[in-house]
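Q: Let me see the structure of the following:
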Amino acid sequence: MGLTSKKVLLLAIVVAVVLFVGTVWLWPRLSRRNWRAVSGRVGLLLVTQVTLFACVGLAANRSFGFYASWADLFGQETGQGVVVDHNAHGPDGGPLQVLDTRKVSKTGGGRPEIGGQIQKIAVTGTTTHIATPAYVYLPPEYFQAQYRTRTFPAAVVLTGYPGTAEALVDKLHYPRTARDLAKQGRMQPMILVMMRPTVAPPRDTECVDVPGGPQTETFFAKDLPEAVSGHYRVNRAPGSWGVIGDSTGGYCALKFALHHPSVYAAAVGLSAYYKAPVDPTTGDLFHDDKQLRNRADLMWFLKHTPAPDTSLLVTSSKVGENNYKSTLKFIDAVKANGRTRVSSIILDSGGHNFNTWRREIPESLSWLSGRLTAG
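A: From the prediction side, this is the model:
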């Protein structure tokens, strides 16, 4: 049974209830003061507490999508295998291969020209040789006859760290939200490429081109757009790509737009931070390269480099987010920069969690859509 399955959570709850009842039932028998009785009380309390914490952890993981599997939880997910799709273009399937398809929602819209479609893909960077899975949302218009010659804008959607790409579909509801907003006329139809920034698991590269390591920034700035544009009807003109992410993904999104404005015309950082941390999950990202370290600090970048022609949206909340003050400073830095444009969503309250981001995603997608061009 998988880490995120309902059966595992229910089993943990049942075990916790049984242990609680057993503790209450056996407590009188263990009330003596000999070492066996004391050991029994300690053991029952310890096992019951551990089981209760396991229930809470499993429930939180199902809600927020921290880890996708047991291997992911214990840092053993290192495989980067790619399944060959024999219907794909080219003799070897090319850098992007479609692995599976599914509809956007369980009820209604079974036909892609009505409800859109989600495709699970595998991408291999032709420059970086990074291989990673992703999900692609194709809007209903993509399959409709009157749009058969149209090209669409695209947006990369990123999780936090460690995150799961599935959470972008099932928990944050990006495809369903994009479809509904387009139907309401609040955004144009867009292709969404949904994935996590952790392309070299379990390492958190903070979307940095690590010297002698994963070239993550190059993958997102060059390989991914090229692979997606080569497979789908994405507009290839400047101003056609955007990027949005939460937490670590938000930091990466802002960095991509600032560093590569010719690729990403707009970026949204949901609960983002503005400087790459260095900790046990990242390892040595910069190898004493001061210039690389400075470029990864977005405040430094804004103050010491020419203003890039791109648009940014940042979000925070006055109560519940620890990035509120740094977000205000970032906004001031962008405004002082001149050419770069900045907008914000500031909630009165909201924590660093899915519930807060679900409140911000509709307006963020509408904002992003308004800054991208279709063909």
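Q: CA only for contacts and neighbour counts going forward, please
A: Fine.
Q: give the contact list for the spatially most central residue of the chain.
A: By C-alpha atoms, centre = their mean, the chain has its centre lying nearest to T159, at 1.1 Å. Going by C-alpha atoms under 8 Å, 6 or more residues apart in numbering, T159 touches 165, 168, 195-197, 245-249.
Q: With E321 instead?
A: Taking C-alpha under 8 Å, 6+ apart as the test, what E321 contacts is 271, 349-352.
Q: Second input sequence below; structure requested for side-by-side comparison:
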Amino acid sequence: MMVSILSPELCTAVLIAAFALPLAFAIWRAVHSAGSWWRKVLSGVGHYLVIVVAQALLIVGVFLGMNREYGFFASWSDLFVEADPAAPIHDLVPIRRTKVKDIPISKDNPHPNGYLTGLTMPGTDPQYGHVPVWLPPQYFEKSAQGTRFPVLYYIGGLNDTGDHANVSMDLITPAQDLVTSRKINPFAIVFLPGRIRRGIDSECLDVGPVRHESWIMKTVLPRIESRYRVGHERGSRFIGGWSSGGYCSVNLATKYPKSFNAGIGIGGYYHPTFEGQILASVSQPLIDANSVMRRVHDNRIDRSVRFLSVLNRSDVQSWGPEKGTVISNGQIGPDAGQFYRLANGRKQFPFIVLNGGGHRGAVYMPYVQQCLEWLGQFGL
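A: Here you go, the predicted model:
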């Protein structure tokens, strides 16, 4: 039976070997330092090979540790054999097709493929302050100068800046295709970072000195809506996210039902799970107050909330273990599997559930287009 790629024992064994191999070789050389010239040559070659092998083992060990922590690859076949999934050829959730706003693209349109611009926001560390904004080609048509376009606020993973969010999960390409084929209305995308302070995992909440939630709701939304012709009312505002941004989006969608019309979460979870130094400012009441799991369990969800989750049974970073729970830093770990069992069947919370692959954008990317189409039935 093959050892799991996520096995902690395998990771430990490889790291021990990375250090034990050169140590053993050094001892061997000390014992056999004398000898003929050819023995010295072989010793030199062996010395070189030991360094190479030890470095390779160290790299593999670090990779295994990182993969166990973040779950990028769920199995050996996921890493070496199986290709990333293809886009589905049919609807995986019910989608009601609606009539979209027809704004023809003229020959003199300066941005026929849309335009990526953005604003620099106050209240963050410098690397997180730039918020990219993608505007559809229809935004630049003279016939639409008085039109406000629907807007999707998209929150990247924990290590995503706003600029990097569209790299780890490409939304612009499927958005262009859907708008061009008139399957959904022309809409804008605002790319938000997964954190606003360097090294601090604030989970899009106001925790300790970090006012992440207030930054989104009281700084980003008003400034975007005053600078661009995008939706400033619930009916034309949408929210979504990937990984930790998936948690952020479902938390904000259920916490502010009058602010967002619908939302999507990709590879997310359903209660905050903090990391690092911010833990000193975290209290159990804060976690409980921002647990979507608890809101659903207690039936404290506004009837207008609509949220689509894309999950993966093999993604331990999101789904969690099949049996039991993971406790880390005194907190319960990933809970998407538990949330699926709790909320599956409720019309407010449809699901797309995958089987295979780890916590990587490439595994989830084929389902982004269907997520956008699902939002389209509500006005995106």
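Q: Scan the contacts of E321 of the first structure and report the most crowded one.
A: Within these, most neighbours by other C-alpha atoms under 10 Å means S271, with 28 neighbours.
Q: What does that residue correspond to in the second structure?
A: Using TM-score structural alignment as the criterion, S271 of the first structure maps onto G267 of the second structure.
Q: can you tell me which residues contact its match?
A: 242-243, 246, 309-312, 315, 318-319, 359, 364 are the contacts of G267 of the second structure under C-alpha under 8 Å, 6+ apart.
Q: The same query, at a cut-off of 10 Å, please.
A: 157, 241-247, 309-312, 315-319, 336, 353, 358-361, 363-364 (C-alpha atoms under 10 Å, 6 or more residues apart in numbering).
Q: Let's see which of the contacts of T159 of the first structure end up in strands.
A: Counting by DSSP state E, the contacts of T159 of the first structure place 195, 245-246 in strands.
Q: ok, back up a step: can I have the buried ones of the contacts of G267 of the second structure as a ChimeraX selection?
A: To isolate the buried ones among the contacts of G267 of the second structure in ChimeraX, judged by 16 or more other C-alpha atoms under 10 Å, type:
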select :157,241,242,243,244,245,246,247,309,310,311,312,315,316,317,318,319,336,358,359,360,361,363,364
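Q: Which members of the contacts of E321 of the first structure occur in strands, if any?
A: S349.
Q: L292 of the first structure maps to what in the second structure?
A: Under TM-score structural alignment, L292 of the first structure pairs with L286 in the second structure.
Q: Tell me the spacing between its match and G61 of the second structure.
A: Distance of L286 of the second structure to G61 of the second structure, given as C-alpha to C-alpha, to the nearest Å: 36 Å.
Q: which SS class is the residue nearest to G123 of the second structure when sequence neighbours are not counted?
A: Computed as C-alpha to C-alpha, 6 or more residues apart in numbering, the closest residue to G123 of the second structure that is not its neighbour in sequence is W215, at 6.9 Å. Secondary structure, DSSP: H, G, I helix; E, B strand; the rest coil: W215 of the second structure is helix.
Q: contacting residues around V18 of the first structure?
A: Contacts of V18 of the first structure by C-alpha under 10 Å, 6+ apart are 12, 48.
Q: list the buried ones in the helix or strand where V56 of the first structure lies?
A: Element membership for V56 of the first structure (DSSP states H and E) is helix 35-64. Neighbour-count burial for helix 35-64 of the first structure, with 16+ other C-alpha under 10 Å as criterion, is recorded at 37, 40-41, 44, 48, 51-52, 54-55, 58-59, 61-64.
Q: Determine the set of other helices and strands touching it.
A: helix 6-26, helix 165-170, helix 354-369 (3 or more C-alpha pairs under 10 Å, 6 or more residues apart in numbering; DSSP states H and E).
Q: how about 8 Å then?
A: helix 6-26 (3 or more C-alpha pairs under 8 Å, 6 or more residues apart in numbering; DSSP states H and E).
Q: quick check: angle from the helix it packs on to helix 35-64?
A: If you take axes from the mean of the first three to the mean of the last three C-alpha atoms, to 10 degrees, helix 6-26 of the first structure sits at 150 degrees to helix 35-64.
Q: re the thing from before, could the contacts of E321 of the first structure go into TSV alongside distance to L10 of the first structure?
A: Below are the contacts of E321 of the first structure laid out as TSV (distance: C-alpha to C-alpha, whole Å):
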residue	distance to L10 of the first structure
S271	32
S349	32
G350	29
G351	27
H352	26
